[in-house]
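Visitor: Please find the sequence and the predicted model below.
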Amino acid sequence: MDDSRAPRLSVTDVVVALVLAAITLAVFTPALGAGWVDYDDDANFLRNSGYRGLGPAQLRWMLTAVIMGHWTPVTWLTHGIDYVLWGMQPGGYHLGNVLLHAANAAIFFVLAGRLLARALPGTGAMPLRIGAAAAALAFALHPLRAESVAWITERRDVLAALFYLLTALTWLRATEHDGATRRRWYLASLGLFALGLLSKSMIVSLPLVLLVLDIYPLGRLDPREWRSPASRALVLEKLPYLAMAAATVLITSLTMRASVRVTSLDLYPPAARLAMAAYSLVFYPWKMVAPLDLMPMYEVPLRVSLLQPPFVLAALGVVVITATLFLVRRPWPAGLAVWIVYALTLAPVSGLIHAGPQIAADRFSYLPLLGFCLLVGAGVAAGAARTDMVQLAPVVAAVWIAALGALTWSQVQIWRDTDTLFAYSLAVDPDCGWCHAQYGGALGNRGDLEGAIPHLQRAAALRPNRFRDQAYAGLALLRVGRAADAVPYLERAVAAQPDSHEAHANLAAALSEVGRTADAAPHTERARALAR
């Protein structure tokens, strides 16, 4: 391409991008008054001094630290800057998250404008600008974003997304130029991708996303001519991205397994993982349309099977959606392209490789739903380009986005503190075992054992085979002098994890307190043997 014909960012575009960032900042203002929450913030920040500063020791720690299975050195670097600026004041950390998210809104507006221009040739500049703004706001102001932005721990989401969007934008700029200018944009894209991978590994699918964009809307690649020299050149163009992504996948696999975060195939065999993946694929688009009863934790059901109604319906939905979009790919290629990009981006957290107690999480939607936001923008742009809808389409979009913003303003506030977070969670789902366990643990850590015990007992009742739930409930009861009540929980804890010396020791103590010294003796001996 002649460099002089490459699209340029106009002053109007810059102004609109800044306005979108300002709107995003305004909607997420409640996050600035929030504190730490006893949901990973405690482990990542309150009990962790490794990141506090920018000296050689801290930088070395950032490069090597793996916390709860995550290796994110660039994210930790930003938190080191937070500490230098703000110390342990959470408001400064929240400000960083909000600013990054606002920047993402502005960058996505620019990227959306370029992609919509290729997808809707012949559409005027103003309708395209309106559509791109609608796409950016549908992304930035959706309540699903609240978790990633208002939770300090999830800085890695918004930071990785910043580099993800910049990688795509600079790569797109490279496709619009030739010669030295193209090489500069291409190298910038590779560097930004590396920074993104070092912020959070979830962006590993981006090279495949770029290949999809080559097919549609850019039209650089014809899938029917994979063997042609032009197609091979486009694939070769992605090899450096793929190499970095492959290295990141390997590192992430090792760090996750070393921290015992990945669930085993014994717990969730391949069929169960397919069931979870199908559920995930329909869950997030549904929540985008109906963002109600959002939760910080959507627990994995006690039983996961493709034969259970929710998973059967999800699998059927995936098949029907995929088949339909494939059949209409010629008149409407955008639908299939968005669906493929969505599936690729969601894959690392879809359940195929499962870790943690969740079947889904709002934060997992931050990047995967970008394509659906582009579809919203395309619809608004197409409507704004029609003389009979030139006023209606933007108004309808504005009303919908304003409603989203109001919901987001409210959703952000559940992250104000630990009590607010779990009061909300248990109001939405009183049978969330993880929520009861987490809140009970938080209350226990602050010395309120009497307040913690009902939550720990409820968690143990909801998840009878979970070692930690039984152990924590029993230990809390033992500490308040209710040894007789503690015994059944501690017995179940020993049965669930017979190689835990702490479980045996606690059970021995409880049995001794109720006068069952003969029963306590073997557990005392077993605890000593395991502790050696």
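Guide: Thanks, I have the structure now. Residues are numbered from 1 along each chain as shown.
Visitor: From here on, just use CA atoms for contacts and neighbour counts.
Guide: OK.
Visitor: quick one: contacts for the spatially closest residue to D178 that is not a sequence neighbour?
Guide: Excluding its sequence neighbours, the residue lying closest to D178 (CA to CA, 6 or more residues apart in numbering) is M1, at 5.8 Å. Applying CA atoms under 8 Å, 6 or more residues apart in numbering to M1 gives the contacts 176-178.
Visitor: What subset of the residues you listed is buried?
Guide: The neighbour-count test (16 or more other CA atoms under 10 Å) marks 176-177 as buried among the contacts of M1.
Visitor: can you tell me which of the contacts of M1 are in helices?
Guide: Using DSSP state H, no member of the contacts of M1 sits in helices.
Visitor: Tell me where the stretch 1-150 of the chain has strands.
Guide: With DSSP state E, counting those that start in this stretch as the criterion, the stretch 1-150 of the chain has no strands.
Visitor: quick one: the residue nearest to D178 and L221, what's the gap?
Guide: 16 Å (CA to CA, to the nearest Å).
Visitor: out of the contacts of M1, who's nearest A26?
Guide: When these are compared for distance to A26 (CA to CA), E176 comes out closest, at 34.6 Å.
Visitor: how close does the closest one sit to L234?
Guide: E176 is 14 Å from L234, by CA to CA.
Visitor: try H101
Guide: 31 Å.
Visitor: and the two? which has more neighbours close in?
Guide: More crowded of H101 and L234, by other CA atoms under 10 Å: H101, with 27 against 16.
Visitor: Identify each of the helices in the stretch 1-150 of the chain and give its residue range.
Guide: 11-27, 41, 56-64, 73-86, 90-119, 125-140, 146-150 (DSSP state H, counting those that start in this stretch).
Visitor: So what's the residue count around V74?
Guide: V74, neighbours per other CA under 10 Å, totals 21.
Visitor: Also G69?
Guide: 19.
Visitor: which non-adjacent residue is nearest it?
Guide: Using CA to CA, 6+ apart, the closest residue to G69 is M256 (4.3 Å).
Visitor: Pasting the second one now:
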Amino acid sequence: MTDAPTFPGSTGTPSGRPLVTGDGLFLLVVLLAVIAAYLPSLAGGFVFDEHHLVLDNQRLGRWEEIPLAFLRLEEESAAVSHQVGTVGRYRPLPAVLGTVAWHLFKLNPLWWHVVNLALFLMIVTAVISLFRRLCPDPWVYRAAALVFALHPIHAEVVAWVALFGNTLLGLGFTLALLFHLEARRGWGVANGLVSACCLLVALFSRETALVFPLVVFVLEWIGPGREDDAPPPSAPGALWYTLPSILTVILYLVIRWYALGGNLRMTVEGGIPWTPALLTIPAVLSNYLCRLFLPVNLSPVYPVAWIGAVGDPRFWGGLMALGALGFLLLHLATPPGGDTRPARFGFAATLLTLLPFLHLRVLSIHLLEQDRYLFLPSIGFCLLLGLLFRTVVRPAVRPATGVVLLVVVAAGLGGMSFQQSRIWRDDVTLFSRAVEVSPGSSLAHQNLGMAWHIQGRLEQAEERFNHSIALGNRAAGYAGLGDVAFARGNYQAAVEAYEQALSADWNVSAALLRNLGLAYFQIGDDEQSLRTFDLLVSRFPEHPLGFLHAGLLRLSRQDHAGAIERLNTARRLDPSDFNIPYFLGEAHEALGHREEALAAYAAALALSPGFKRAQTRRQALLAGPAVLAPPVASAAPLPAVPAAKEE
């Protein structure tokens, strides 16, 4: 039996049960404060990439997609976004929980937000236990827990569902560390297995959890042994206690390798050279620390520019700011002559959990800095603040002062979180803030334009798309202008804008190709429309509307066999669309396939019992052998052009 790392400095006794903090009233107050702070998030809708991951993701409605989510990357799991799978995000558990949520709540955002808030409350409970386990001084762990629970930097994680990936990561990571500590208190085989399972939850939610063994190693190496005054264990000894988490990561990598066809698909090469990517890191880190210290003007997009030379003052400024902030944190968080290990671990944990987001070459320039990247690092940072509070305020000597200060800080942070969570209620509010904070970001203007387009505010949308083009985002900007022209019924202008987008970037989204095909159809160029839809289905073989429209055009050209092939594929991809079996029935009817036509019409009626056109044609077939002429392609449903966001 070996004592787990517990930092000295208090008379408290760590709990032997992971989720029991020992002071239930404090836990209750914190959880109620969190609910109050993030209450506006429950009134929010689906925003940002939730249009792709939730609203337009037809796979969420099929239970059979749950095992398949483990066989593909996240960007290949949203059947409507159809982004090329080069980002390397293997995150099956968010897709699984999203499928469950869809069947329970359909597309009612309230209950999705309730689930996400509940996950965050579980994380807060686990973090309180973790802080208490690491540093039992109530003035430290309570102060740290209050700041973590109410810090507005977490508004993005709480208010932005995005299939629950960030909250699943936080819950799995925190519980894995907590149960690791519990396993170290005794023989702990059961706790060790629970820790491994929690780590797998985190790994299958976000790749960020790959740094978990590093955090455990630092904790074991810095933490004390059996007695507070015992010397730190050797590196091999710390590595021994890290071995279970290393083996768990290896298991995850093996599963990922087999699931993705013998390839981890993790390596992503960015277009930015190594020199600016490395020189920009100090500025990004100092920005993160400043944002943790002073969480104001938070936004989904921040202005960041690459630093290309060592002589750039931004490089040295960021480096000096980072060094100064780090020194102050470590120095002030440690009392004179006191133990430096808690502060060193808090600082190391903050930096280690930020490591995955410092590989700047693989990140979009628009998304180099994100609030959600600070979710796990804020745990170590809040521990530092708890230590800082004990050292500077000395609440043990002046308890009344300590209590008043904690209440004031909690109220201030809670109020800021309340306001920040309101910003995430809809896309217009969210990206209006983004444009305000980062007016030079084409992403901010582009997504605000898409938000205005969804609301039918076409003039405002057009203005933002032109801003996006002026800032260098020609492909997405012209795609947006094409959507505006399409919505106005100016299909020729839509074709010209979409073609401009294609010329700017051939690797466009499926939505643009579909919209271009529809625009060609509207101006009477069926030949070019068919070519566009064929290009769509060749590049995005799981896009049901691409196959539907390609089939309808073939039907209008009397290519009934080709129409049946395309429509059968569309039906397999979207079995809920009653239009598809109806048009299949007409194609079979034109070929004289009476039984197949009757079956197809019956399938359409099963999906939509009041579908009169299907009833009429089925009754006509049952009444006699005459074959009705197939419809022209103008009978095809022309859906409204959706706002295809750039993310």
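Guide: Received it, and whenever you're ready, just let me know what you need. The model shown is predicted, which means the values in this text are computed figures rather than measured ones.
Visitor: Using TSV, please lay out the helices of the stretch 1-150 of structure 1 together with distance to F326 of structure 1.
Guide: What follows is the helices of the stretch 1-150 of structure 1, written out as TSV (distance: least, CA to CA, whole Å):
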stretch	distance to F326 of structure 1
helix 11-27	34
helix 41	43
helix 56-64	44
helix 73-86	39
helix 90-119	18
helix 125-140	24
helix 146-150	32
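Visitor: A495 of structure 1: which of those is closest?
Guide: helix 41 (31.2 Å).
Visitor: average gap between the closest one and structure 2?
Guide: Taken over the aligned residues, the distance from helix 41 of structure 1 to structure 2 averages 0.7 Å (mean CA distance after the TM-score superposition for structure 1).
Visitor: List the contacts of the spatially closest residue to V393 of structure 2 that is not a sequence neighbour.
Guide: Closest residue in space to V393 of structure 2, ignoring its immediate chain neighbours: G402 at 6.7 Å, by CA to CA, 6+ apart. For G402 of structure 2, the contacting residues are 393-396, by CA under 8 Å, 6+ apart.
Visitor: Out of these, who's the most crowded?
Guide: Busiest of the contacts of G402 of structure 2 [other CA under 10 Å] is P395, holding 17 neighbours.
Visitor: Tell me the secondary structure at that one.
Guide: Three-state call for P395 of structure 2 (DSSP: H, G, I helix; E, B strand; the rest coil): coil.
Visitor: what's the helix or strand for the closest residue to it other than its chain neighbours?
Guide: Spatial nearest neighbour of P395 of structure 2, excluding adjacent residues (CA to CA, 6+ apart): G402 at 4.6 Å. Assigned by DSSP states H and E, G402 of structure 2 belongs to helix 399-423.
Visitor: in structure 1, what residues pair with that helix?
Guide: Mapped onto structure 1 using TM-score structural alignment, helix 399-423 of structure 2 spans residues 390-414.
Visitor: Just give me how far that stretch sits from the chain centre.
Guide: 22 Å (CA atoms, centre = their mean, to the nearest Å).
Visitor: What of stretch 168-178 of structure 1?
Guide: 27 Å.
Visitor: Likewise for stretch 126-141 of structure 1?
Guide: The answer for stretch 126-141 of structure 1 is 22 Å, by CA atoms, centre = their mean.
Visitor: And for stretch 57-74 of structure 2?
Guide: With CA atoms, centre = their mean, you get 16 Å for stretch 57-74 of structure 2.
Visitor: same thing with stretch 196-206 of structure 1?
Guide: On the basis of CA atoms, centre = their mean, stretch 196-206 of structure 1 sits 12 Å off its chain's mean C-alpha point.
Visitor: Tell me the counterpart residues of that stretch in structure 2, please.
Guide: Against structure 2, stretch 196-206 of structure 1 falls on residues 202-212 (TM-score structural alignment).
Visitor: mind checking the end-to-end distance for the matching stretch?
Guide: So stretch 202-212 of structure 2: terminal residues 10 Å apart, CA to CA.
Visitor: Quick check: W71 of structure 1 vs M62 of structure 1, distance?
Guide: 9 Å.
Visitor: Apart from its chain neighbours, what residue comes closest to L443 of structure 1?
Guide: Going by CA to CA, 6+ apart, L443 of structure 1 has A452 as its nearest residue, at 5.2 Å.
Visitor: so stretch 551-559 of structure 2 aligns onto which residues of structure 1?
Guide: The aligned range for stretch 551-559 of structure 2 is empty, by TM-score structural alignment.
Visitor: After alignment, which residue of structure 2 pairs with I215 of structure 1?
Guide: Per TM-score structural alignment, I215 of structure 1 is aligned with W221.
Visitor: P232 is in contact with that match, correct?
Guide: Yes - the pair W221 of structure 2 and P232 qualifies as a contact (CA atoms under 8 Å) at a distance of 6.2 Å.
Visitor: Compare those two (neighbour count), which wins?
Guide: W221 (24 against 18).
Visitor: Can you give me the distance of that one to T401 of structure 2?
Guide: 35 Å.
Visitor: likewise V194 of structure 2?
Guide: From V194 of structure 2 to T401 of structure 2 the distance is 40 Å (CA to CA).
Visitor: and these two? which has more neighbours close in?
Guide: Neighbour count, other CA under 10 Å: between V194 of structure 2 and T401, V194 has more, with 18 against 14.
Visitor: need the contact list for that one.
Guide: 176, 179.
Visitor: switch the cut-off to 7 Å
Guide: V194 of structure 2 makes contact with F179, according to CA atoms under 7 Å, 6 or more residues apart in numbering.
Visitor: now do E74 of structure 2
Guide: Neighbouring residues of E74 of structure 2 by CA under 7 Å, 6+ apart: 89-91.
Visitor: so what corresponds to it in structure 1?
Guide: So E74 of structure 2 corresponds to I67, using TM-score structural alignment.
Visitor: What about S148 of structure 1, how many residues nearby?
Guide: Neighbour tally, S148 of structure 1, other CA under 10 Å: 24.
Visitor: nope, L239 of structure 1 is what I meant
Guide: So L239 of structure 1, with other CA under 10 Å, has 12 neighbours.
Visitor: Look up which helix or strand it falls in, please.
Guide: Using DSSP H and E, L239 of structure 1 falls in helix 229-258.
Visitor: And the next helix or strand past that helix?
Guide: Next along from helix 229-258 of structure 1, by DSSP H and E: helix 270-289.
Visitor: Next, the mean deviation of that next one compared to structure 2.
Guide: Superposed on structure 2, helix 270-289 of structure 1 shows a mean distance to its aligned partners of 1.9 Å (mean CA distance after the TM-score superposition for structure 1).
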